[in-house]
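S.K.: no FASTA, just this:
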């Protein structure tokens, strides 16, 4: 009987487990996660007001409740945890679905100033990730700058403009909700270094900005027109043409009397974060221009945009996992159809799926085909992998090493605790925001 460990319980991990039990009628799968809660970025990366996308948790739940799948949360793999070599002793195969755990940096002076954050850190805070800290993101902030024009940039821009009344029905942690309710942010600048036709957001998310109560949206018509395909979008793909059509609708003045204004800016490349009173106070940008080859070039002209909060949203990046090979150029683990490569040769029993395999590309559904390719490789290798005897139930061995996993009943206890918390606050389910509260709830399985 094939025993497999899947490291990571986000979409790629769950789809890997799903493919395994669908294609092998006897396989047993343990899905390990360093957090006590499953679902990865669906729980901790999808904006709280995107209930339809968050409902994907119901599909992932069905995988983790399968009779041949076992969820083991609060299991750290790597430094200060279970070494990958030990996992290989306990399982016939290990599939790493650990995502892209850090954000890309701007690499410009002033990036370390207080008030300068990655969008990932801001998202983690309002999503109640237990590693996040309330660092006073919004304290004393009236103007914010979001660097990037993808869906994450749209998400954080929308959260900065949302009111408490709109966010109260969500599962947002109460501390973040309270801070956003007290926010004094009135100006939000979302800035891209290329033109509007090259922006990476999807039209559905973009349109949402225009529906926010008491919020206007502006696009500088002259600036956007520097992009020839903004003026004549006929040659664009349908998704990009739809984006341009939405943006063109915002080139007139924003509706009067609104409390907040979102300005979408283009052809501006950040070159320096400027200090004001010991923290970031503005961003210095260089004006860019199309280079005729799909990129941009600097013009030597500069502009300063005020902002005491700067959120960079310029992509994710994988990080090395101790005991596994890593390609720093791509931020991925070298592989062949999902099989981990060590020194160019296949490492028996080690596999990857998701962003750590292919880089931070695609949408949630892309992980299905990615996982299936890896599982196909794994099952082709299964006859040789299962020749090796295992020492017994891996859970027993992990507990003998002092690891105390949060199993599925523990996660269900967390869900009950979050429902109770919401009820006491007059809201629906409200996420527990820290390790102590999560683990205390998980251990109270009878509560």
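M.R.: Okay, I see it. Nothing here was measured: the structure is a model prediction, and the numbers come from that model.

S.K.: Going by C-alpha atoms from here, please, whenever you check contacts or count neighbours.
M.R.: Fine.

S.K.: From the chain's centroid, how far away is stretch 249-257?
M.R.: Taking C-alpha atoms, centre = their mean, to the nearest Å, one finds stretch 249-257 lying 31 Å from the centre of the chain it belongs to.

S.K.: Okay, one more to line up with it:
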């Protein structure tokens, strides 16, 4: 990436910014920096994986073809000459945070919130108990997915319970209830398709501790359940507002209730898998000796403030698999503070706070800034807010280009790292398309890091 373009700040080189995390938040941040800044800015967009797009690649369910197509839009930002994708680089391992900051004038952390939130109940560590993050990473082909653990948990599963009523919970339920034919056209790795084709799931229960009004899934996600080819979606009418009750004032809630009422009119069909949406139940403990055999739940009520309280009524749901999907939380990089309660980096308008004061040249955007809320597009506004703070600091002289600095990629290579640049990613992309063509698909995700890097080396003749 050239360093010789003029800078309005000092007549020398552009302002250099490193963005840590090449998911939507990072890409939107890079786009805002290069397209909206009144002074020249160049961006190194770092990611610990050899591939860009973050949760668009490794979080959105592969049967969401239209939603996953957003990466084509994100790719256009990577083509900007002021942006350099630098994948396969882990901050804290390949380069320290202090060393990174010495190479650039500012750093924006956008690496998301990858850890799951536990239920913190007895039996949660039994085989057959998974975090949604584990299952999603596996079926999306994440290089760090624990394939053996997930496939062991899925083996022989006939009944599953997904705890949580967000979009990820519905994604998990939908994937588990899909027929092999419905998944065959996706870009899932072949071993994932094989394992899902071998499953014999008869029932998937999606469990919410509060009511439909407090659920966080979207109407679009609910509607997609109705499109399942081989499964019937069921809701207990007793869990829904009565027909004589006022229509919910919140339009999203009202639309959701309308869809749920449609499901409540369904009846189970013999021989067809069932997806049950159950509300006002909270998990108490997982049952089983060597692996999960059931989930004990308590009936709840919800007060006027939306808080759930137990009623003392218990029941046991027989199940072979429990998947918790009750939220994500962020973790810190070595040398970067994170609030353990919120799982976010302390910040003010995107400026990182250290000991309560803004840290010069450090910013944050995306989930690690605000928590795991919103949809993919929410990150665009969020990134622009952070970039506005960074550019205001540049205009005020708080951050300025400080002379010539060593090129980051040269430094990484000198230390033995193997950074993956944009042309290298294109080689991976082409290899996945070619692999998919062997099975009549548009693409098949390569899930092993070494396979991804092998595609890079092969394209480079190494």
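M.R.: Perfect, I can see it now. Given the structure is predicted, the values throughout are model-derived calculations rather than measurements.

S.K.: Can you calculate the TM-score here?
M.R.: Structural agreement between the overlaid chains, expressed as a TM-score with TM-score structural alignment, normalised by the length of the first structure, amounts to 0.96; 442 aligned residues with a C-alpha RMSD of 1.5 Å.

S.K.: which parts of the longest helix belonging to the first structure are buried?
M.R.: Ranked by residue count, the top helix of the first structure under DSSP state H comes out as helix 366-385. Within helix 366-385 of the first structure, the residues scored as buried using 16 or more other C-alpha atoms under 10 Å are 367-379, 382, 385.

S.K.: ditto for stretch 238-245 of the first structure
M.R.: Of the residues in stretch 238-245 of the first structure, those scored as buried under the neighbour-count criterion (16+ other C-alpha under 10 Å) are 240-244.

S.K.: Determine the three-state secondary structure at the residue mapped onto residue 333 of the second structure from the first structure.
M.R.: Taking TM-score structural alignment, the alignment pairs residue 333 of the second structure with residue 321 from the first structure. For residue 321 of the first structure, the secondary structure call by DSSP: H, G, I helix; E, B strand; the rest coil comes out as coil.

S.K.: Quick check: residue 321 of the first structure touching residue 81?
M.R.: No: Residue 321 of the first structure sits out of contact with residue 81 when judged by C-alpha atoms under 8 Å, with a separation of 11.5 Å.

S.K.: So between those two, which is more surrounded?
M.R.: Applying other C-alpha atoms under 10 Å to residue 321 of the first structure and residue 81 shows that residue 321 carries more neighbours, namely 16 against 13.

S.K.: Spit out the contact partners of that one.
M.R.: Contact analysis of residue 321 of the first structure by C-alpha atoms under 8 Å, 6 or more residues apart in numbering lists residue 78.

S.K.: Map residue 46 of the second structure across to the first structure for me.
M.R.: Alignment note (TM-score structural alignment): residue 46 of the second structure maps to residue 32 of the first structure.

S.K.: what's its match in contact with, if anything?
M.R.: The contact partners of residue 32 of the first structure, taken as C-alpha under 8 Å, 6+ apart, are 5-9, 71-75.

S.K.: One more pass at 6 Å, please.
M.R.: 7-8, 72-73 (C-alpha atoms under 6 Å, 6 or more residues apart in numbering).

S.K.: could you pull out the helices for the stretch 251-400 of the second structure?
M.R.: With helices called from DSSP state H, counting those that start in this stretch, the stretch 251-400 of the second structure shows them at 251-264, 367-370, 378-395.

S.K.: In a markdown table, list the ones you listed along with distance to residue 349 of the second structure.
M.R.: Converted to a markdown table, the helices of the stretch 251-400 of the second structure look like this (distance: least, C-alpha to C-alpha, whole Å):
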| stretch | distance to residue 349 of the second structure |
| --- | --- |
| helix 251-264 | 28 |
| helix 367-370 | 9 |
| helix 378-395 | 6 |
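
S.K.: which stretch among these comes nearest residue 207 of the second structure?
M.R.: Residue 207 of the second structure lies closest, by C-alpha to C-alpha, to one member of those: helix 251-264, at 14.0 Å.

S.K.: follow-up on the earlier one: which of the contacts of residue 32 of the first structure fall in strands?
M.R.: Under the assignment DSSP state E, the contacts of residue 32 of the first structure contribute 7, 72 to strands.

S.K.: okay if I get the contacts of residue 32 of the first structure as JSON lines plus neighbour count and distance to residue 235 of the first structure?
M.R.: Written out in JSON lines, the entries for the contacts of residue 32 of the first structure read as follows (neighbours: other C-alpha atoms under 10 Å; distance: C-alpha to C-alpha, whole Å):
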{"residue": "7", "neighbour count": "27", "distance to residue 235 of the first structure": "43"}
{"residue": "8", "neighbour count": "30", "distance to residue 235 of the first structure": "41"}
{"residue": "72", "neighbour count": "27", "distance to residue 235 of the first structure": "50"}
{"residue": "73", "neighbour count": "24", "distance to residue 235 of the first structure": "49"}
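
S.K.: about what we covered before: now, which of the buried residues of stretch 238-245 of the first structure sits nearest residue 446 of the first structure?
M.R.: Taking C-alpha to C-alpha as the measure, residue 446 of the first structure lies nearest residue 243 of these, at 50.3 Å.
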